[in-house]
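A.B. asks: Whatever this is, show me its structure:
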Amino acid sequence: MRYLLTLSIGPVQDFIAAARRTADLQAGSQLLQQLAMHLAQHIQGKGGSLIFPASAEQPGPNKVVATIETDDPAAFAQQLREVAVQWLWQQWQSARERMPNVPLDEHLAEEQIKQFLEFYAAWVPLNGDYAQARHQAERLLAGRKALRDFRQVPCRPGRPKSPLDPSRDTVLKLDAGLRIPEQAQQEPLFLKRTEYLDAVSMLKRLKGEKGVPSTSYMAAQAILPIADQQAVTELKRIADNAPGAVDIGDLMFPTRVQEEIEEGEPRLSRYLKEHQADIDRLRRRILDSLSPRLSECPSYYAILAADGDRMGQLISAQRDMDSHRRLSAALAEVAEEMKKVVNQHHGYTVYAGGDDLLAFLPVNQVLSCACELAAAFRKAMEPFRGGSSEAGTLSIGVAIVHRMEMLQQSLEWAREAEREAKRWRNAIAIAMHTRGGVPLTAVTAFKDDPYLDGWRQWLKAFRAGLTRGFPYELQYLAREVENASLSIDSLRAEAMRIFDRKTGREGSAAVKQFRPAYQQRIDTIGNTDELRAFAEQLIVARFLSEYPNGVEVRS
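C.D. replies: You can find the predicted model right below:
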C-alpha cells in the first residue's frame, strides 16, 4: 500500500547552538544535514519517492517527506529510526579512532550517542488527494512531537557536567583533582582545562573543520579585505602554520595572542612566542594601511538568522506532489544562492537548508547582504506564491555582538532578533549588543524600504558629521514625554529643534542637507514609541557608520 511519510529529526537549534567554538557550531549543523541526507537516501533505496527534499544528494533540512510502498509503515519508520541511530554511532566510532589515547568512559559515551536523537514520524494512506493527505500527516507529526520521549539521561555521580550540554556528564576519565587528561588537551581535541565535554559535544569538536572562521576572524573581516594585502598574506601564513586552533583573526588581537601564549597548548604557545614580534609588526602594518588609520582591530561581528515567512501557507498552495517537489527543488537552489551571497560579503554560512539560514558576517556587510538575501528568496518563491503576496518572503534577524561574548548567548540574541523580525514579517531586525551598553533593536520592513535606503541615508549623515549624541537626545525626549500630555505636533517640533540645535549655525552643509529627509521622517511619527524606535535605529546606524569602508547597501 502507498503511504505519505513525514519525519523530523532533532534536536535542531539547541543542538547546533551548543557550541563554544564556531567549528562546533558548523559541525552540529553539518551532522544534522548529513543525517537527513542519509535517511533520504535510505528511503530511496527502499523504493520510496522523495518530495522534500527533492533530492537526496543535496544538504537539506531536518525534515523528510516522501511516499513509500509498504504494508507496515510503523515498521518502516522504526527501521528508519534505527538507521539514524546507527549512522550517528558510526560517526562516533570514526571520531574515536582519531583520539585512541584519550581515556574515556566508553559505556557512557555509547549511551549518550545512542539516546541523543529525537526522531518523530507520521504517515497516512495516499489515496489520490495529496493536499489532504499532507495536511493530515503534518497534523499527526505535530501531535507526535508534542508527546516527547522523556528518557532519563544517563549519569555518573560525582562526574562534572558538560559545559555545552549541562544535562550530560563528561565522558572523560579525569586525572586527580578533576583535571582533564593531557591527551585531551592536545590534537585533535585541544580541550581547555575546564572543557569537560560529553560524547555528543566531543563528536562535534572532532567533526569541526579547521577552516571554520573564528569570531575574531569575522570581526577582523570588516577591515582585512581592504587592508595591505601583502601584510594580510604574511600574517595569514603565520596563522596557517601554527600547530593549533588559531586563525588570522586571532592574531589581529594582542590579548588573544597573549592568552594562547600563557594558557594555550605548549607547542602553540612556543610557536606564537617565537613569532610574536612578526605578528605585532604585521598587525600594525594592516591597521596603518587603512584610511583613516585604526589603533586597533574592530571587535564586533554579526550573526544573521533568517527564516521564510508563511511557508506552511505556501506549501499548502501546492496541490500535488509534483508542485511540492518543484518547491523543494527551488528551496534547495535558493539555499545555495544564499550561501553565495554570504560568501560575496566576506561571511560564512553555518547552515542553509529549506527556508532557514544561519551565517556570520562582518558588521560592515550586514545591510547589503540582508538586502540581497531577501531579494533572492522573494524571487525564488515567486512562482509558488499564487494569490498570496505575503507568503514566501524572508524575515532576517541580526545580532551585532562582541567577539569575546559567549557563542551560545550570541546565537540566542540572533534568534531573538529573528523572532522580532517574524512579528513584522518580510523585515530585518538588527539587535546591537555592545559591551556595557543597553541592548537595542531596530526593525525595518522590506516592503516599506526594500533596499534599506533609510539606513543608508543615516549612515551617510553620521559619516558627514552628524553628532554622536544626537540620537541619544531623541531617545531621551521620547522617554521624558512618554507620560506627559504633549501633543504630537509639539513632539515633532521638539524633535526638529534637537536636530537644528545639534547642527547649529556653524554646522556643515554636508550635515544640513539631511534636514529635509529628517523632517519627512519625523512627520510620519505618531507617538513616543515610534519616536523611540527611530532614535534606536539612529543609534545603531551611528555605530555602523564608524566602520571602515562604510556600510553601503547594494541597490
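A.B. asks: use CA for all of it now, contacts and neighbours both
C.D. replies: Fine.
A.B. asks: residue closest to the middle of the chain?
C.D. replies: Geometric centre of the chain, nearest residue: residue 358, 3.3 Å, by Cα atoms, centre = their mean.
A.B. asks: Okay, strands next: where are they in the stretch 51-200 of the chain?
C.D. replies: Using DSSP state E, counting those that start in this stretch, the strands found in the stretch 51-200 of the chain span residues 63-69, 118-125.
A.B. asks: and this one, so I can compare the two:
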Amino acid sequence: MPDSLLIFSIGPVQGFIAEARRAQDLWAGSIWLSEITREALLACQAQGATPVYPADLAQPSLPNRFVVRVPSDRAEQAARAAEEAAQAALRKRARRAQQALAGHVPGDDTWEAIWQRQLDHHLEVHWAAVPIGAGGYADAHQAASRTFEAAKRTRRFEQVLEDGFKDSLGGTRSALRTGEMDGRAYWQAVAGKVNASMLRPDGRERLDALGASKRFGFEVQAFPSVSTVAAAAFLLRAGTEQPELLAAHAQRVGRLGVFSVPQVGQRLPALEAVTWPYDGDLLYQETLTVKRLKADYGVEPSEAGCAAARASLRALEQALGSAPSRYYAILTMDGDAMGEHVSACRSPEELAELSRRLAAFAQQATQIVDRRYAGRVVYAGGDDLLALLPLPDPELAVRDAEGQPAEGAVRPDAILAACDLERAFTAQFAGWPEEALPRRRDGRTVPFGISAGLAIVHHRYPLGAALGAAHRAEKAAKTVAGKAALAVHVLVRSGEPTEACAHWQGLREAYGQARNLFARGALSPRLAHNLAEAAPAFCAPGPEEAFAAEVRRVAQRQRNRSKLSPEQAGEFARHLTGWAASAGLTPPMLAAWLLVASFCTREGGAE
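C.D. replies: Predicted structure coming up:
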C-alpha cells in the first residue's frame, strides 16, 4: 500500500496570537501555539509519519500547518492522534494557569464549567490525507491541498453560548467568574492578590480561560512591554553614556513602590549591558504622576516622590539631549506566493529543503531583530514573522552618518530592520533550482520574495488596533504589482495618518540617506511637508522632470546652509527622484516616504 500525504492545521491563530492587550500576551500565544503544533507533529511521528514540512521540529516557532508522509493505512489514525495530542498540549499549559489562579481566588463549579467549555471548544483542527499515486508527490500534494481547503470551508465546530461580562482580550467569550462573583467582581478579587504586572487593578481587565492561560501560564514579564520597546534607543544610550543618572532614576522609581521586572537585557537582549529593572513606561514624564501610578501600578505614592522621580528623569533627558520615543513599530512579514512554492516542490526532499531554509531564515531573523536592532521577535516560523521594533535614535543616526558604526553595534531602526530581513530572506533562496519554481500561465517563473507591513504607533495606543494596522499595511504591500514590497502606516495621536509603500529595491538606501540628513539637521522636516503639499499638482500626466525640479528647488530652500552644500542638496534630490522613477512611485508616494523618514527621526528622539 502506498504512503499518503497528510496536511494538518491547528487554529484559530487569531485566538492564540492576535487576541492581546499586552506584548506578553502576544508572545505567550505564539509560544503556546508552537507547543501545541510540536506535540501534534510528534504524535504523527509516533504513528510512523515522517515530517516533510516543517522539517526541523526543534525550531522555537513552528507554523500552525504541517505536512507529513504516513503509511496510508495509518493516515487517519495519525491525524486523530495529532488532534488528541494538540488538545492535551492545550490543557497542559492551561493547567499551570488554573493552579496559579486557584492560589489567588479559588473557583467553584460555575468557574470550572466555563473553563472546561472554553478549552473544549477552542481548537479548530483541519486535516486531509491523499495517497501518493502514480503522479508522484507533486500531484498528491496538490490533491491534498484542494481537499484540505475544502475541509476548512466546511465549518464543523459547535457554536456555544458565552454569557455575562466578556473577556478583555477578544471580547467574545465569557470572562471567568464564580457563582458568587460576576466577571467584574471575580477579576477585581484576583487583581487584589497579584501585582499590576499581571493584571490591571480594580477588575478593569477580565480574562477568559484562554486569556488567563496566556497571562498566568507563562513566566511573568519574560517579554518586553511596548513601552519598553519604544524606549529601547533611549535606554541604550542612557545605559552606555549616563549609567549613573539612569541608576539614580531607578532608585527614585523604586521608592514609588512600583513592581520590578527582570533586567531589561533579559527582555531586550541587545540591551544586556544596561541596568534597568523596571518597565519602560517609567521612563516617561506623564507616567510619574500620582493618578497614573495608582491606575496602572496600583500604588499611591506621595506627590513629593513623584516630583523627585520626574526630576531624576529630567536630569537624564537633559544629559542625553532627548527624551524616550513615544512611538514604536509592529512589523509583520509574509512570504509571497509561498503556497505556490510549496506546491511546486517535486519531492518530499525538496519540500524539506525549503522548510530548512525557512527555519534558517527564522533563526537569522531573530538575531537581526533581537540583537542588531534592539527589538524582539514575537513569532518567526516558516515564512511568517511578527516583531516589535524601536524607532531610530537621531544621535546614533548622526554618528553613523559621520562614520561606519563599530562591528556589532546596536542601531535601533524599524525600517532598516525590515530591509535587512528582506535581504536575509532572499539570500536564503539564492541558487534555488529554476525548474522547481512555480510558473505563471505566460511561462514566467515566480521568484521567492517577501512582503511586509509596518505600523508605527504610540506606545499607549491599543495593542489590538496596532496589530490591525500592521496587518492592513502588509495587505497593502501584497497588492503592489509583483509584491515584494514594504508598506508603512504611521498612526499619530492627532492628525492624519501617513501611508507609504514601495518595492524593496533601493528603499534601504533612499530611506537611510533621508533619515541621516533629517537627523543631522541638514534638511528641515519642512522639506517633507512642502513636497507633500505640492505633490498632488504633479500627478496629472506630464514630464517627470517637472516634479524632479520641484524636489531640487525645495531641497535647496530647506537645507541647513552650514551642514549641507548646494551641490550636496542637489545630489540628494537627484538620488531621491531617480529612486522614485525606478520604483514607479508617484509624487505623493515619494513625499509620503519623506514624511515617514522625518517622523522616525523626530519621534525616535522625542524632546
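A.B. asks: Could you look up the SS state of the residue lying closest to the residue nearest to the centre of structure 1 once chain neighbours are set aside?
C.D. replies: What sits nearest to residue 358 of structure 1 in space, not counting adjacent residues and going by Cα to Cα, 6 or more residues apart in numbering, is residue 305, at 4.6 Å. Look at residue 305 of structure 1: counting by DSSP: H, G, I helix; E, B strand; the rest coil, its state is strand.
A.B. asks: give the contact list for the aligned partner of residue 305 of structure 1 in structure 2.
C.D. replies: Superposed on structure 2 with TM-score structural alignment, residue 305 of structure 1 falls opposite residue 332. Residue 332 of structure 2 is in contact with 384, 385, 386, 387, 452, 453, 454, 470, 471, 474, counting by Cα atoms under 8 Å, 6 or more residues apart in numbering.
A.B. asks: contacting residues for the first one?
C.D. replies: Going back to what we said before, that points to residue 384 of structure 2. Counting by Cα under 8 Å, 6+ apart, residue 384 of structure 2 has contacts 332, 333, 334, 335.
A.B. asks: does the residue nearest to the centre of structure 1 count as helix, strand or coil?
C.D. replies: Residue 358 of structure 1 ends up strand, using three-state DSSP.
A.B. asks: And it, what's its match in structure 2?
C.D. replies: Residue 358 of structure 1 maps onto residue 386 in structure 2, by TM-score structural alignment.
A.B. asks: what ranges do the helices span in the stretch 151-300 of structure 2?
C.D. replies: Taking DSSP state H, counting those that start in this stretch, the helices of the stretch 151-300 of structure 2 run over residues 183-191, 209-216, 226-230, 232-241, 243-254, 264-267, 290-297.
A.B. asks: Out of the contacts of residue 332 of structure 2, which comes closest to residue 201 of structure 2?
C.D. replies: Set against residue 201 of structure 2, the nearest of the contacts of residue 332 of structure 2 by Cα to Cα is residue 387 (28.0 Å).
A.B. asks: What count of nearby residues applies to that closest one?
C.D. replies: 24 (other Cα atoms under 10 Å).
A.B. asks: Now that it has come up, it's in contact with residue 373, right?
C.D. replies: No - with contact defined as Cα atoms under 8 Å, residue 387 of structure 2 does not reach residue 373; the gap is 11.0 Å.
A.B. asks: Of the contacts of residue 384 of structure 2, which are still contacts in structure 1?
C.D. replies: Retained in structure 1 (both residues aligned by TM-score structural alignment, their matches' Cα atoms under 8 Å) from the contacts of residue 384 of structure 2: 332, 333, 334, 335.
A.B. asks: Highest neighbour count among those residues?
C.D. replies: residue 332 (27 neighbours).
A.B. asks: show me what contacts the alignment partner in structure 1 of residue 470 of structure 2?
C.D. replies: Structural alignment (TM-score structural alignment) places residue 470 of structure 2 against residue 414 in structure 1. Residue 414 of structure 1 is in contact with 303, 304, 305, 397, 398, 399, 431, counting by Cα under 8 Å, 6+ apart.
A.B. asks: Now residue 414 of structure 1. Nearest residue, chain neighbours left out?
C.D. replies: residue 399 (4.6 Å).
A.B. asks: For that neighbour, which three-state class applies?
C.D. replies: Three-state call for residue 399 of structure 1 (three-state DSSP): strand.
A.B. asks: Distance of the alignment partner in structure 2 of it relative to residue 371 of structure 2?
C.D. replies: Taking TM-score structural alignment for the superposition, residue 399 of structure 1 sits opposite residue 455 in structure 2. As defined by Cα to Cα, to the nearest Å, residue 455 of structure 2 lies at a distance of 21 Å from residue 371 of structure 2.
A.B. asks: Which one of those two is surrounded by more residues?
C.D. replies: For residue 455 of structure 2 versus residue 371, the count of surrounding residues by other Cα under 10 Å is larger for residue 455: 28 against 21.
A.B. asks: hang on, that one packs against residue 466?
C.D. replies: Yes - between residue 455 of structure 2 and residue 466 there is a contact at 6.7 Å, judged by Cα under 8 Å.
A.B. asks: Between these two, which contacts overlap?
C.D. replies: With Cα under 8 Å, 6+ apart, residue 455 of structure 2 and residue 466 have common neighbours residue 330.
A.B. asks: Tell me where the stretch 301-450 of structure 1 has helices.
C.D. replies: Using DSSP H, counting those that start in this stretch, helices in the stretch 301-450 of structure 1 cover 311-316, 321-344, 366-381, 407-424.
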